[in-house]
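*Asks:* sequence and predicted structure below; questions after.
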Amino acid sequence: MQEEETAYQKLFLDEPFQFESGAEIPSVSIAYETYGKLNAEGTNAILICHALTGDAHASSWNNPEGREGWWDGVIGKGKAFDPEKYFIVCSNFIGSCYGTSGPPSINPTTNKKYNLSFPQMSVRDMVNLEYKLITHLGIKKLVTVSGGSLGGMQSLEWALMYPEIVQSIIPIACGARHSAWAIGLNEIQRKAIMEDPKWNGGEYTSQPSRGLTSARMLAMMTYRSNENFGNRFARNVREEVNGTPFYEVESYLHYQGQKLVSRFDANTYIYITRAMDSHDVSRGRGTLQNALSQIKAKTLSIGIDTDLLYPVNEQKEIAELVPNAEYFEIKSVYGHDAFLIEFDQLNEAIKKFLIKGF
């Protein structure tokens, strides 16, 4: 099958999908986008994996006048992931809310939303569903699998679960397993959502907006850096309310929280953060060293010097324990979010890595 470049698509699989836990759903939908053209051999493909609240729209390549893609900075002509050279795929992972089956989806057995009856997925479940899509598209080899944050976690699991397909991986701003620090931050966010009376045990009719807003506000604090906030907001006051200053940084956090409420689902947020917390490449594979030593794919582990959420020692650990790996560090004031901002550095590092061939 020689796949042509397309915009948003959906693949419906009228067959049970089994989760790592053993639970099943009777059928599954996968939302995805592709950019470029698959060669006759099916060997020029790249898989891009998105992060927590991302979606399959990584690039506006197919419609430059349309909505901006979340990784337009590295997908395009002359960029690290060039659709004129590669067939690039990005899908919405299992358990999300942008077209792929997840908690807000309709359970065909009950004709009602799954909500909390949807099985808890893991990063490995995300990879297994992505594999079904890759197979459907006729892809025989993946030149690389890449993504930042949760996307990077998926790339690591790809290298371990499907080594015969994956030639290289580029995990960015993630660790080989979720730290106690990251788990704790996620639990605070989940608690904020579940303490909102509107959450109603997951059976809400309208979004628990206060809880989801608070969760996002906390998350935003971990996505940037002290220096970035100081440079951008300082102690600037937006307005005074009853004689009390309302600071610019407060306004920014409120805006970001409310913005997420308008585009995301609260139960989905809970499910995905739990999937992230379960991330541990050594689970069922012995020690961390033993697990990472099994990765045969060439690896470019990328860290960000100001990342508060996944400090650079986690990416350096990957580079040290994976046999054929190298490390690159992004210098940025933007913290964890630098993988969505520092495109010049990313393009340079990734192009140098990919040009070596596999």
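*Replies:* Thanks, I have the structure now.
*Asks:* from now on I want contacts and neighbour counts done on CA atoms only, so please keep to that.
*Replies:* OK.
*Asks:* same for the strand or helix carrying residue 245, what does it pack against?
*Replies:* For residue 245, the element it lies in under DSSP states H and E is strand 244-247. Contacts defined by 3 or more C-alpha pairs under 8 Å, 6 or more residues apart in numbering; DSSP states H and E place strand 244-247 against strand 237-241.
*Asks:* which strands and helices sit next to the strand it packs on?
*Replies:* The helices and strands touching strand 237-241, judged by 3+ C-alpha pairs under 8 Å, 6+ apart, are strand 244-247, helix 248-261.
*Asks:* just how off-centre is the shortest one within its chain?
*Replies:* Its chain's C-alpha centre and that of strand 244-247 lie 35 Å apart, by C-alpha atoms, centre = their mean, to the nearest Å.
*Asks:* repeat that for the longest one.
*Replies:* The chain centre lies 21 Å from the centre of helix 248-261; the measure is C-alpha atoms, centre = their mean.
*Asks:* repeat for stretch 156-165
*Replies:* 17 Å.
*Asks:* take a look at this one as well, against the first:
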Amino acid sequence: MLPKRIELFKETSPSTITTSGKIKVRVLESFETESGVNVGPIEVAYETWGTLNDSASNAVLVLHALTGDSHVIGEQDHNHPTPGWWNGLIGPGLAIDTRKYFVVCPNVLGGCQGTTGPTSISPDGQIYGSRFPQITVGDQVRVERALSDLLGIDRYVAVIGGSMGGMRALEWGVRFPESSGSIFLLAVGPSATAEQIALSSLQIQIIQSDPNFHHGNYHKFGTSPDNGLRLARALAHLSYRSPDEMERRFGANKTPLGDYEVFSYLLHHGDKLVSRFDANSYIRLSQAMSDFNVGKGRGGIEHALRGIDAPLTVIGISSDRLFPVSQQHQIAESVPNCAGLHIIESDIGHDGFLTEIQSIGKIIQEALNRYSQGKSHYFGYGESVAI
């Protein structure tokens, strides 16, 4: 079995991009990663909604999480293996109003949904596979900046992201402070914690232990480490939900076949990922998350965060055990221009940043309205608000 790949794209020039649809463009002929490895050419697949105005001053950048993709909103179809992951948040009259804003969501560098990654064809005509280099969140953001340059967007009204997307949004604020009119961070911290690294490392080990992994060269053998990826995702999904929610939904109940319902539920989510994702991409993206530390090479976390110029809105989920609210407090307390810290009461866990659409939309919409009126401070620096 060859790696899962999405092949149906529109090939077009940036000047034609004013409506929704998955687009793929070449943004760089060659790219040197922060580890010093050259890779390229670099192509980026992305989707847009709304219309970019003549001054290119109404763009909003939305950044997806680990196994997400550019399909933020919309239905599942032949070109989109899953429905939009933020349906109800973006569109005409919604929190991010596409009558006003031009929304851009790129697939991440190292992924497997069209942007250059391990499933891409290298210059030698072969799939990169295990040869695709280890990358960083900084590398991913530099590629997103290259796409923005190609689109003619110098500055975004807002850069918005949750989880791994939040890491990239934070990196945007520090690396390209002049390019972000405002920043929204959801369910993320300023660096990877020991527990996050441990969970990620275990998932990688599970995938690599699959006999079909073949040191990451499974495409040469016509196989895929599906069982390893399935179990890795099951473990990850456990960390995405809260103990209270699991107990409420499943308890110790068993299926008619005698399996625990909670275990069957986790394996189901593992199977869903296997049908649409590549194991090498999962590894490279997970490694990038584990390596993330916004203060690395910048004098430490607090010093780096103090350099963020744009008003920054931080959103946490009360029951998030993967990125606990203490991490959102750390960011809010370190950014002088923090425009508000909001903790959403939810028993969903980390995935609340995907499911609590109404609360998240209210925060983003009100903040964007205030920013457009020149009022950068939403609820005041460091204030915590339960929604």
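*Replies:* Received, thanks. Computed from a predicted model, the values in this text were never measured in an experiment.
*Asks:* so after superposing, what's the score?
*Replies:* Put the two chains on top of each other and the TM-score (TM-score structural alignment, normalised by the length of the first structure) is 0.95; 351 aligned residues with a C-alpha RMSD of 1.6 Å.
*Asks:* check the helices and strands packed on strand 237-241 of the first structure for me and report the most buried one.
*Replies:* helix 248-261 (a mean of 16; mean count of other C-alpha atoms under 10 Å).
*Asks:* return the list of helices and strands in contact with the very next helix or strand once past that helix.
*Replies:* For helix 248-261 of the first structure, the following helix or strand on the C-terminal side (DSSP H and E) is helix 266-277. Counting contacts by 3+ C-alpha pairs under 8 Å, 6+ apart, helix 266-277 of the first structure packs against helix 180-194.
*Asks:* in the helix it packs on, what counts as buried?
*Replies:* Within helix 180-194 of the first structure, the residues that qualify as buried are 182, 183, 185, 186, 187, 189, 190, 192, 193, 194, counting by 16 or more other C-alpha atoms under 10 Å.
*Asks:* of those, closest to residue 308 of the first structure?
*Replies:* For these, the minimum distance to residue 308 of the first structure (C-alpha to C-alpha) is 9.5 Å, reached by residue 182.
*Asks:* surely that closest one is in contact with residue 307?
*Replies:* No - if you go by C-alpha atoms under 8 Å, residue 182 of the first structure and residue 307 don't touch, sitting 11.9 Å apart.
*Asks:* how about the residue nearest the centre of the first structure, what does it touch?
*Replies:* Nearest to the mean C-alpha position of the first structure, by C-alpha atoms, centre = their mean, lies residue 51 at 1.7 Å. Counting by C-alpha atoms under 8 Å, 6 or more residues apart in numbering, residue 51 of the first structure makes contact with 147, 148, 149, 150, 151.
*Asks:* tell me the spacing between the aligned partner of the fourth one in the second structure and residue 331 of the second structure.
*Replies:* Pairing criterion TM-score structural alignment: the partner of residue 150 of the first structure within the second structure is identified as residue 164. Distance from residue 164 of the second structure to residue 331 of the second structure, counting by C-alpha to C-alpha, to the nearest Å: 15 Å.
*Asks:* go on, residue 322 of the second structure?
*Replies:* Counting by C-alpha to C-alpha, the gap from residue 322 of the second structure to residue 331 of the second structure is 16 Å.
*Asks:* now swap in residue 119 of the second structure and tell me
*Replies:* Distance, residue 119 of the second structure to residue 331 of the second structure, using C-alpha to C-alpha: 35 Å.
*Asks:* try residue 32 of the second structure
*Replies:* 29 Å.
*Asks:* the two: who's more crowded?
*Replies:* Taking other C-alpha atoms under 10 Å, residue 32 of the second structure and residue 331 do not tie; residue 331 has more neighbours (25 against 12).
*Asks:* so what corresponds to that one in the first structure?
*Replies:* Match for residue 331 of the second structure (TM-score structural alignment): residue 318.
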